[in-house]
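> Next come a sequence and a model predicted from it.
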Amino acid sequence: MPPKPPLNWGLLPRPFLLPSSTRSLLPLVSLSHQPSYTPVRTIKSTNKPRPDRFAHHPRKPALNSTSTAALERRAHSTPLRTGVLALKRGMTAMFDTETGKRTACTVLQLDNNEVVAHKTRAQNGYYAVQIGAGQKLTRNVTRPMLGHFATARVGPKRWVMEFQVKGEEGLRVGVGEGIGASWFTAGQWVDVKAISRGMGFAGGMKRHGFSGQPASHGQSLMHRGMGSAGGSQGSGSRVLPGKRMAGNMGNESVTVKNLKVLLVDEANGIVVVNGCVPGPKNQIIRVQDARAKPWPKGPMALADISPVSVSIPVEQPVVATATA
């Protein structure tokens, strides 16, 4: 219903509606009783208007919808330094010499990790380090990628991935420098990410852990069935989005968090982590500092890594003794 027009009982009519004799007396009439505004009958809302999050003012706080604000929200969980690419060689076990406890672990081997490029906030909108690993024949690499590798003065790489870092301090590893296993230290926590092992087509019981249908008398040919896929009129006579059903199992990106580094072998490029790692053997693995743990006091540049001394055994000369 539209608002009603105001009731102006105490206001004088328009001057042109008054007679000429009364019109001359208007300057003598006091207009203090007349309101300075026109009242309108409407509904007063108790809800305050919401501030526009896109309105920018220098004296107001920063906007929440900008890329700078988005980076600040993720700053607490963005690693300080880059990660590495490793190959999963398999699982084994390590025994503690003091307690005798057996710990299942996975062996990861670094394969010629080198820095290919840097991503900066001014040019790309974020800070990241591009790492290349492995090797590839020149004839199997496209010309744009050959020029990209030539700019960094590194050989053609089989895998190229980015590791986002918090700020410019994470770019202290120069382009073209190689990263070894000593980038990590024994006892620190890491997160690993890889493509899981593909299982092919799987049913609901294997893929999602359904209990199946009853195995009693009268139930036939539906023991491993998943059951109903949706309601009738109650859910719109359809299958709701996200329904867990039979389908392709595995072959998806999986992240395993908070794995402890048990052993580091710089000479062989081996990093041994506690627990299991997604993917089959020889699967490429992304290894980076754990986001849910305190940041390690590891090196930020290759110059901060103390050199590892490798002792080479020297054979003692054999002295022949004369016998009488």
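Looks like it arrived, so ask away.
> going forward, measure contacts between C-alpha atoms and count neighbours the same way
Noted.
> Name the next helix or strand following the helix or strand where G132 lies along the chain.
Using DSSP states H and E, G132 maps to strand 128-133. Counting by DSSP H and E, the next helix or strand C-terminal to strand 128-133 is helix 143-152.
> List the contacts of V271.
Neighbouring residues of V271 by C-alpha atoms under 8 Å, 6 or more residues apart in numbering: 107-110, 181, 184, 261-265.
> Now flag whichever of these is closest to L71.
Lowest distance from L71 to the contacts of V271 (C-alpha to C-alpha) belongs to F184, with 25.9 Å.
> right, and the closest one touches V264 too?
Yes - between F184 and V264 there is a contact under C-alpha atoms under 8 Å: 7.3 Å.
> So these two - more neighbours on which side?
Set side by side, F184 and V264 show more neighbours around F184, with 26 against 23, by other C-alpha atoms under 10 Å.
> how about the nearest residue to Q213 once chain neighbours are set aside, secondary structure?
Leaving aside its sequence neighbours, Q213 sits nearest to H223 (C-alpha to C-alpha, 6 or more residues apart in numbering; 4.8 Å). Assigned with DSSP: H, G, I helix; E, B strand; the rest coil, H223 falls in the coil class.
> mind checking how far H223 is from F210?
Using C-alpha to C-alpha, to the nearest Å, H223 is found at 11 Å from F210.
> how about the strands in this protein?
Remark: strands assigned in the chain by DSSP state E are 84-95, 102-110, 113-119, 128-133, 159-164, 178-179, 189-195, 200-202, 247-249, 253-265, 270-274, 284-289.
> who does the longest one touch, helix- and strand-wise?
Strand 253-265 is packed against strand 189-195, strand 270-274, with contacts defined by 3 or more C-alpha pairs under 8 Å, 6 or more residues apart in numbering; DSSP states H and E.
> Need the contact partners of the longest one.
Contact partners of strand 189-195, identified using C-alpha under 8 Å, 6+ apart, comprise 251-261, 277-279, 283-291, 293, 296.
> Now distance to P241 too, for the strands of the chain, in TSV please.
Rendered in TSV, the data for these read as follows (distance: least, C-alpha to C-alpha, whole Å):
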stretch	distance to P241
strand 84-95	36
strand 102-110	37
strand 113-119	38
strand 128-133	36
strand 159-164	33
strand 178-179	45
strand 189-195	25
strand 200-202	19
strand 247-249	15
strand 253-265	21
strand 270-274	37
strand 284-289	31
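> Surely R244 and H208 touch.
Yes - assessed by C-alpha under 8 Å, R244 is found in contact with H208 at 7.2 Å.
> and here's the other structure:
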Amino acid sequence: MPGIIGKKIGMTSVFGPEGENIACTVIEAGPCVVTQVKSEETDGYRAVQLAFGEKKEKNATKAAIGHFKKANTTPKRDVAEFRDFKTEYDGLAELGKEIRIQDIFVEGDFIDAIGTSKGRGFQGVVKRHNFAGVGGQTHGQHNRLRAPGSMGNASFASRVPKGKRLAGRMGNDQVKLSNLKVVKILADQNLIVISGSLPGAKNSTVILQK
């Protein structure tokens, strides 16, 4: 499965072939460096490890510096592994080789995007699970508009069963979106424009897979 690592720049819109306005996300993808090539003989499976984004050497561990030095490159910020690399991309799977957007994707491709959603902190059930709240105040309700309401059992069990949707930490989870269309590729600027919104804040890391 070929792919590339990128950084979310922000959102914009472009006009489609029929004049429709398409909301898009702009990703700065690559150039990435191949920092490790795994094979079935040595590792038990086929995979390619890519690295993206510069990192100061003083902030990298000695092990990481040595790992990147094998690929004849400087320390990188983000590293991702792409398993089961297809045989037609074997020419790209060479240690130290630089991979760019146009080597993997073309305009019109449908791809998958993996990112980390924005963290929302501790949230109640209305925001976290779209609860409606308790409702009207005709029967003495007081300050219960955003409460979850009764959700426990009666005399049997006499407790709230596990798995109930309750208040808690929201966001900051890995999210994968499938079948996103590549609208445009600006190879000279290492930019790829993808239809729709992608998870994560601006400047967050995004992994694109074909």
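Looks like it arrived, so ask away. Since this is a predicted model, take the numbers as computed values, not measurements.
> TM value for the aligned chains?
Here the superposed chains carry a TM-score of 0.93, computed using TM-score structural alignment, normalised by the length of the second structure; 207 aligned residues with a C-alpha RMSD of 1.6 Å.
> ok, back up a step: just so I know, which of the helices and strands packed on strand 253-265 of the first structure lies nearest G231 of the first structure?
strand 189-195 (34.8 Å).
> corresponding residues in the second structure for the closest one?
Taking TM-score structural alignment as the measure, the second structure aligns residues 110-116 with strand 189-195 of the first structure.
> What is the equivalent residue in the second structure for the residue nearest to Q213 of the first structure?
Applying TM-score structural alignment, one finds that H223 of the first structure aligns to L145 in the second structure.
> circling back to that earlier point, buried residues in the match of strand 189-195 of the first structure?
Using 16 or more other C-alpha atoms under 10 Å as the test for burial, stretch 110-116 of the second structure gives 110-111, 113-116.
> now do stretch 161-172 of the second structure
Within stretch 161-172 of the second structure, judged by 16+ other C-alpha under 10 Å, the buried ones are 167, 170-171.
> for stretch 167-179 of the first structure, same thing?
For stretch 167-179 of the first structure, burial by neighbour count (16+ other C-alpha under 10 Å) applies to 167-168, 170-179.
> for stretch 172-192 of the second structure, same thing?
Going by neighbour count (16+ other C-alpha under 10 Å), the buried part of stretch 172-192 of the second structure is 176, 180-185, 190-192.
> What span of the first structure is stretch 54-65 of the second structure aligned with?
Stretch 54-65 of the second structure corresponds to residues 135-146 in the first structure, going by TM-score structural alignment.
> swap that for stretch 169-178 of the second structure, please
Alignment of stretch 169-178 of the second structure against the first structure: residues 248-257, by TM-score structural alignment.
> The strand holding G132 of the first structure - contacts with which helices or strands?
If you count contacts as 3+ C-alpha pairs under 8 Å, 6+ apart, strand 128-133 of the first structure packs onto strand 84-95, strand 113-119, strand 159-164.
> Which among those strands is found nearest to T142 of the first structure?
The nearest among these, by C-alpha to C-alpha, is strand 159-164 at 13.6 Å.
> Packing partners of the closest one?
Where contact means 3+ C-alpha pairs under 8 Å, 6+ apart, strand 159-164 of the first structure is packed against strand 128-133.
> if we can go back for a sec, just send the helices and strands packed on strand 253-265 of the first structure back as a markdown table, with distance to G100 of the first structure too.
As requested, these are exported to a markdown table (distance: least, C-alpha to C-alpha, whole Å):
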| stretch | distance to G100 of the first structure |
| --- | --- |
| strand 189-195 | 22 |
| strand 270-274 | 16 |
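> nearest to A229 of the first structure, of those?
Per C-alpha to C-alpha, nearest to A229 of the first structure of these: strand 189-195, 28.8 Å.
> mean per-residue distance, the closest one to the second structure?
Comparing strand 189-195 of the first structure with its match in the second structure after superposition yields a mean distance of 0.4 Å (mean C-alpha distance after the TM-score superposition for the first structure).
> and the angle from that strand to strand 84-95?
Angle, strand 189-195 of the first structure to strand 84-95, by axes from the mean of the first three to the mean of the last three C-alpha atoms, to 10 degrees: 110 degrees.
> now strand 189-195 of the first structure against strand 270-274, angle please.
Using the same axes, to 10 degrees: strand 189-195 of the first structure against strand 270-274 is 100 degrees.
> quick one, strand 189-195 of the first structure and strand 253-265 angle?
Using the same axes, to 10 degrees: strand 189-195 of the first structure against strand 253-265 is 130 degrees.
> follow-up on the earlier one: can you tell me which of the contacts of V271 of the first structure lies nearest to T142 of the first structure?
Closest to T142 of the first structure, out of all of the contacts of V271 of the first structure and judged by C-alpha to C-alpha, is L110, at 24.5 Å.
> Tell me who's in contact with A86 of the first structure.
A86 of the first structure touches 108-111, 284-287, counting by C-alpha under 8 Å, 6+ apart.
> What does it correspond to in the second structure?
That one, A86 of the first structure, aligns with G6 by TM-score structural alignment.
> Counterpart of L108 of the first structure over in the second structure?
Using TM-score structural alignment, L108 of the first structure pairs with I27 in the second structure.
> Repeat that for F210 of the first structure.
Using TM-score structural alignment, F210 of the first structure pairs with F131 in the second structure.
> Does that match touch G149 like I think?
No - when contacts are counted by C-alpha under 8 Å, F131 of the second structure is not listed as touching G149 (9.6 Å).
> Look up how far T99 of the first structure lies from the nearest residue to C105 of the first structure once chain neighbours are set aside.
Nearest residue to C105 of the first structure, sequence neighbours excluded (C-alpha to C-alpha, 6+ apart): N274, at 4.4 Å. Applying C-alpha to C-alpha, the value for N274 of the first structure to T99 of the first structure is 17 Å.
> which one of those two has more residues nearby?
N274 (22 against 7).
> Hmm, T106 and N282 of the first structure touching each other?
No - counting by C-alpha under 8 Å, N282 of the first structure sits too far from T106 to count as a contact (11.9 Å).
> higher neighbour count, the two?
A count of neighbours by other C-alpha under 10 Å puts T106 above the other of N282 of the first structure and T106, at 21 against 13.
> Surely that one is in contact with P280?
No - taking contacts as C-alpha under 8 Å, T106 of the first structure lies outside contact range of P280: 11.5 Å.
> Mind listing the shared neighbours of the two?
Listed contacts common to T106 of the first structure and P280 are K88; contacts here mean C-alpha under 8 Å, 6+ apart.
> which residues does the aligned partner of N203 of the second structure in the first structure contact?
For N203 of the second structure, the aligned position in the first structure is occupied by N282, per TM-score structural alignment. N282 of the first structure is in contact with 87-89, counting by C-alpha under 8 Å, 6+ apart.
> ok, K76 of the second structure - how many residues close by?
Number of residues near K76 of the second structure (other C-alpha under 10 Å) recorded here: 21.
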